[in-house]
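K.L.:
I would like to see how this sequence folds:
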Amino acid sequence: MHVAFVIAELAPYAQVGGLGAVAADLPPALARSGIDVTLVVPRHEGLRGLGTAGPKAIPTVAGSASCWIGEIDGVRLVTVDVEGLFGDGPVYQTNDLDRFGRFSVAVPAVIEAIGPPPDLVHVHDWHASLTAVATEGTPTILTIHNLAHQGWFEPDDVWGLSGLVERDGHVGMLASGIAGADMVTTVSPTYAAEIQTPELGMGLDDLLSSRGVTGIVNGIDTEEWDPASDPNLAAPYDAAHLEGKAINRAAVLDAFGIPDNNSLVAAVISRFDHQKGLDLIPDAIEPFLADGRMALIALGTGDPALQDRYAELAEAHPESVGYRAEFDVGLAHLMEAGADVFLMPSRFEPCGLNQMYSMRYGTIPVVHRTGGLADTVAPWDASTGNGTGFAFDSLTPAALGVEIAAALATRTEEAEWHQLVRNAMSRDFSWDASAREYARIYSDLAKASL
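P.N.:
Down below sits the predicted model:
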């Protein structure tokens, strides 16, 4: 089977968020499962050196397109420019509605011109959604990674497309892709159900529920995130040899200037944004900080008010709270290895990655039961010895505090805690697992279209 995989970013060359990691990791995993993948990405500045064959000029209804063809990690890579809109500056710019609109409309003509024809076209988020509308005669799948960004624009030019979704004089790229694709997926089963409700559907719940949405959990790079070989750690370890985790604990506490008094070490690594629920944490942990049972290490930037709140917390508890308003990849890895628990009280979370990194490193997630957090973190049950973390339903500091208290109590039972850690580290969050699910729906959709 040949699949054209159309997406806006590609890590590490042109990446702003998690979309770039999906483009870098899922196509090679699909290729390992026997699927022939053509990865189609805008020719951003950071991608200039990757396509060696080209440029090939292709006329399209969205303007003159040029493409370059290369290979990356066993996958054919096609980078596309339209009317010179890509190639200079950052990945995202002020004229993105025009840039990505033209890109996504041009892609079917580019695919047809370079061949061979795909059996299926898989597009991602609003940036590529119009490819699903413009593609004729080939089944299409749209995957929603972030429903909050929908690509609404005033339709001065719709490039001859029909079947577009309009509201209040604007055309929605994502909405049109949802309406036009043969299948709609998102990045976890629970989030798939949530976005079909008014609470989390962001104005598209009726359209989504009329189409139906399939959820497949994203994977993580299990080579980059491997405590047995991670060069950012003070000592390697694995599920059978956990001694190195204590060495990493000492190293990360030292990095934050916090003495080790055998308290529960909780980590936060996040964009500081209202969505992430980080405003719940200070009030939830205050009692545990006051009696010395807990320490907090936090890393990230974003909302200035949230940053100030964490800085104030660190100033009030210098012996137990450390906060760095920055993002440091190496330190993030060390925090995952050295902490006991990872706090992730997101208001909503399509998939989430840090809870999976944490379990990979034997650091127990404490999460709000929503989206991908609900699908990846199984609540600990001491009576059966099953589970990989702690989860709460009510989005309040008190509810979060209850689960932190449960983690503290479990940690005092050494055998239970070690079982919990081993459970977490045994989970398979590789992209290969996700690729198997995508390969299944590719096959089903291709057969249904015959």
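
K.L.:
C-alpha only now, for contacts and for neighbours.
P.N.:
Noted.

K.L.:
ok, now which ones touch Ala378?
P.N.:
Shown in contact with Ala378 (CA atoms under 8 Å, 6 or more residues apart in numbering): 386-391.

K.L.:
Just the residues you listed: which are in helices?
P.N.:
Using DSSP state H, the subset of those located in helices is empty.

K.L.:
ok, those vs Ala405, which is closest?
P.N.:
Nearest to Ala405 among those: Phe390, at 10.2 Å, using CA to CA.

K.L.:
ok, how many other residues are close to the closest one?
P.N.:
Neighbour count for Phe390, taken as other CA atoms under 10 Å: 24.

K.L.:
Please verify my assumption that it contacts Thr363.
P.N.:
No: counting by CA atoms under 8 Å, Phe390 sits too far from Thr363 to count as a contact (11.5 Å).

K.L.:
Could you measure from Thr376 over to Pro318?
P.N.:
With distances taken as CA to CA, to the nearest Å, Thr376 is found 34 Å from Pro318.

K.L.:
Please give the structure of this sequence too, so both can be compared:
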Amino acid sequence: MNILLAAAEINPFAKGGGMADVTSYLCVEWGEMGHDVIAVLPGYKSIDKAAYGLRKTDISFEVPMGFGKETATVYSGSFPNSEARIFLIGHDEFFDEDYVYGDRNEDEDDDRRFLFFCKAVPELCKAINFSPDIVNCHDYHTSFIMPILKAQYKDETLFAKTGTVFTIHNLSYQGIYDKYRVMDFTGLKHKEFEVGSWFEHEGKVNFMKTGIMYADRILTVSPTYAEEIKEPYYSEGLQDAINSRLRDITGVLNGVNYRDWNPITDTFLSKNYDSGSLGIKEELKLEYLRETEIPETRHHLPLISFVSRLTEQKGLDILENKIAKLLNTNKFILAILGEGQAKYEDLVIEAKNQFPDNVILQLKYSEREAHRLIAASDFLLMPSKYEPCGLTQMYALKYGTIPIVRATGGLADTISNYSAEKGTGNGISFPHYNRDELEASIRRAIDLYKSKDHIEKIRLNGMAENHSSRRCAKGYLEVFKEVLDDKS
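P.N.:
All right, here's what the predicted structure looks like:
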């Protein structure tokens, strides 16, 4: 199968969030399974092209944009330790910045940047003579590839049998822009943008809706999220569009790249361990705590980590009114790694200042520190308001770190509440998004920590599970095959 994956972020070349990890391992896994895979990514200035062996090709082509044309340049290379190919679409203005997404401190130009990218992808295929069986577009940034293929390349032999699959990573980010600008940039007919059209939503062009309406099939990143987005609470205003495509939506649970996230081989750890050597995990915890300001007399307490962006989505609003009360018990240590909204950064800074012996705070995210903290922690806290999938809880399971989660989206699909009577379950889960259930779950974790037998059982249950990226990649391929069967 010839597969083209298009995304705004792909690890290790450009990363803004978890989507970069998923798009990366999908390409690598498909390549290892014998498929001809190319990934296409904007050629951001921030990408260290020399470090990744990406070379500038002699390929260039013009892309019509409104009343003029813009020239695209192309870099090519491959994924580290893989035959899967990567192509970067370059432009001196659109991607000549250090950020992946628009600069939030200035007027955003993401509509123009990503429309240029979407229009360049089919031209790249022509330039390298690649005939994709499947074009897999990830999130709103790449959605316009699909209507452009249908409207402007329908007579091209190269795309005669191409199927399209749109992956929704997070419905909250929709790409909402002025429809007159987008009309001019796309070259599509103006009547296509009228009220009620597949592009339009509430008087604007909505890139996410465009992807939902024009894809042959739609994927979400977990089965539960695929069901949740049918409801008004989770549909982010796009319930009508989603309901019109219900039969075409499938949830495929994201996976973990165990090449990078595995305590047996993790190069960020001073010592490696597995389920048979959990004593080393305790050594890593003490090693981590000795590097902090936490008094040594407190190192025996459970270490609960929060490794995430500091946003309302991640549960900071229900933690806000409980954090001081919980920390005042002096029964656990809270380690926070991540950055985010100013109000929540202020919240955790205040907690650190008020409880210096109980709180570890690092506002600048670091991949190295994320690995070390997850390995060192006894529990991982993820009380999300909604979570399309989440990867961190699956990392935690592999490292014997017990997730405390709110049962939503992928958290509901991966974490089951521990039963002390049956010895089943891999974490602590609470169903309703409220402060009291969050507090009760943290208190339960503290109580469970007093029993080494229970803690070890939960850890072993989690470490025995398989949430591999290969499983996820196979799930995608099953949907791809269905699309191609429908077209044959």
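
K.L.:
After superposition, what is the TM-score?
P.N.:
TM-score of the superposed chains, computed with TM-score structural alignment, normalised by the length of the first structure, equals 0.93; 450 aligned residues with a CA RMSD of 2.2 Å.

K.L.:
Thr376 and Pro318 of the first structure: which is more packed in?
P.N.:
Here Thr376 of the first structure and Pro318 are set side by side on neighbour count (other CA under 10 Å), and the busier one is Thr376, at 22 against 16.

K.L.:
Please identify the residue in the second structure that aligns with the more buried one.
P.N.:
Using TM-score structural alignment, the partner of Thr376 of the first structure in the second structure is Thr414.

K.L.:
hey, where'd the strands end up in the stretch 51-200 of the second structure?
P.N.:
Here the stretch 51-200 of the second structure has its strands, by DSSP state E, counting those that start in this stretch, at 55-65, 68-78, 85-90, 134-138, 163-168, 176-177, 200-201.

K.L.:
The last one vs the first structure, average distance?
P.N.:
If I follow you right, that is strand 200-201 of the second structure. With mean CA distance after the TM-score superposition for the first structure, strand 200-201 of the second structure departs from the first structure by a mean of 2.2 Å once superposed.

K.L.:
Redo the strands of the stretch 51-200 of the second structure as CSV? Include mean neighbour count and distance to Ile304 of the second structure.
P.N.:
CSV is the format used below for those (neighbours: other CA atoms under 10 Å; distance: least, CA to CA, whole Å):
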stretch, mean neighbour count, distance to Ile304 of the second structure
strand 55-65, 15, 44
strand 68-78, 18, 38
strand 85-90, 23, 38
strand 134-138, 26, 33
strand 163-168, 26, 30
strand 176-177, 19, 38
strand 200-201, 22, 42
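
K.L.:
Select, out of the ones you listed, the one closest to Arg444 of the second structure.
P.N.:
strand 163-168 (34.2 Å).

K.L.:
for the closest one, packing partners?
P.N.:
Applying 3 or more CA pairs under 8 Å, 6 or more residues apart in numbering; DSSP states H and E, we find strand 163-168 of the second structure packed against strand 134-138, strand 217-220, helix 469-487.

K.L.:
corresponding residues in the first structure for it?
P.N.:
Taking TM-score structural alignment, strand 163-168 of the second structure hits residues 139-144 over in the first structure.

K.L.:
What of stretch 130-139 of the second structure?
P.N.:
So stretch 130-139 of the second structure sits over residues 116-125 in the first structure, by TM-score structural alignment.

K.L.:
returning to that earlier point: of all the helices and strands packed on strand 163-168 of the second structure, which lies closest to His299 of the second structure?
P.N.:
helix 469-487 (34.9 Å).

K.L.:
Residue range in the first structure corresponding to that closest one, please.
P.N.:
Counting by TM-score structural alignment, helix 469-487 of the second structure falls onto residues 431-449 of the first structure.

K.L.:
quick one on the thing from earlier: end to end on the match of stretch 130-139 of the second structure, go ahead and measure it.
P.N.:
Stretch 116-125 of the first structure: ends 24 Å apart by CA to CA.

K.L.:
and that stretch, how far out from the chain's middle?
P.N.:
21 Å (CA atoms, centre = their mean, to the nearest Å).
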